[in-house]
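>>> Coordinates for the following, if possible.
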Amino acid sequence: MYAIFFNTTGVKTVVPLEPGKTINSTWYTESCLPLVTKAINLQRPDTGLRGTFLHHVNANSHTSKMTRQFIEESGLHILLHLPYSPDLAPCHFWPFPRITKYLKGRNFSSNSELEGALRKVIGDINEKEFQGLFKLGLNE
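Purely as a prediction, here's the structure:
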């Protein structure tokens, strides 16, 4: 399992979940969010996290007190997901189907080989495609 964080310019970070572990607030706030904030700060040295929104679904790791506290302290903002609407998450329409299609039917001898293939497929997605995802449903 991997958590993939992206914005209009591409993938910001990919965070693997250790085999046998589960997604929880501690993993999300201590392993994922610091990497995301670091990547954004590196990309935007003048503005940092100002004006940055995370799209969160209603998963426990996204709504926990620990996560909310991290978000508040870091200055991030949350773009809430409609409750009971898992089919409306943009990542379910793209890029996850593209990644799944690329990886489907392939066997990997190690987690690092799988991660390499994952990084290759997401690395092949150009910036215009990421920008298009965020324009879906918007009137221009």
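>>> only C-alpha atoms for contact and neighbour calcs from this point on.
Will do.
>>> Where is the longest helix in the protein?
helix 111-123 (DSSP state H).
>>> Buried residues, stretch 22-30. List them.
Buried residues in stretch 22-30, counted by 16 or more other C-alpha atoms under 10 Å: 25, 27, 28, 29.
>>> run this one through as well so I can compare:
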Amino acid sequence: MVATFVSKADYIATIPLNEQRTVTADWYTTICLPKVITELRKINPERRIILHQDNASSRTAQKTRQYLT
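Next up, the predicted model:
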């Protein structure tokens, strides 16, 4: 399984989920989001980042909300 991120203008990143594990808030906040945010900052360091996410539990978990805050 992979998580792929795109912006309205370009491809951002594809991040593999090794060993077919379940997507958890821990993986999402320690592996996924840091890479995505780093790539977005390379493109435009001053622009505000807006993420459009689904309601999967890894994205709505308290740990994820705290990380994004």
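>>> Which one of the buried residues of stretch 22-30 of the first structure is nearest to residue 18 of the first structure?
Using C-alpha to C-alpha, residue 27 is the member of these that lies nearest residue 18 of the first structure, at 10.0 Å.
>>> Tell me the helix or strand right after the helix ranked longest in the second structure.
For the second structure, the longest helix by residue count, based on DSSP H, is helix 33-43. Next along the chain after helix 33-43 of the second structure, taking DSSP states H and E as the criterion, comes helix 57-60.
>>> Just give me the mean distance for that following helix relative to the first structure.
Helix 57-60 of the second structure differs from its equivalent in the first structure by a mean of 0.4 Å after superposition (mean C-alpha distance after the TM-score superposition for the first structure).
>>> before we move on, back to that, now, which of the buried residues of stretch 22-30 of the first structure sits nearest residue 93 of the first structure?
residue 28 (23.0 Å).
>>> Give me the spatial nearest neighbour of the corresponding residue of the second structure for that closest one, chain neighbours excluded.
Using TM-score structural alignment as the criterion, the counterpart of residue 28 of the first structure in the second structure is residue 28. Excluding the flanking residues, the one nearest residue 28 of the second structure by C-alpha to C-alpha, 6 or more residues apart in numbering is residue 58, at 6.7 Å.
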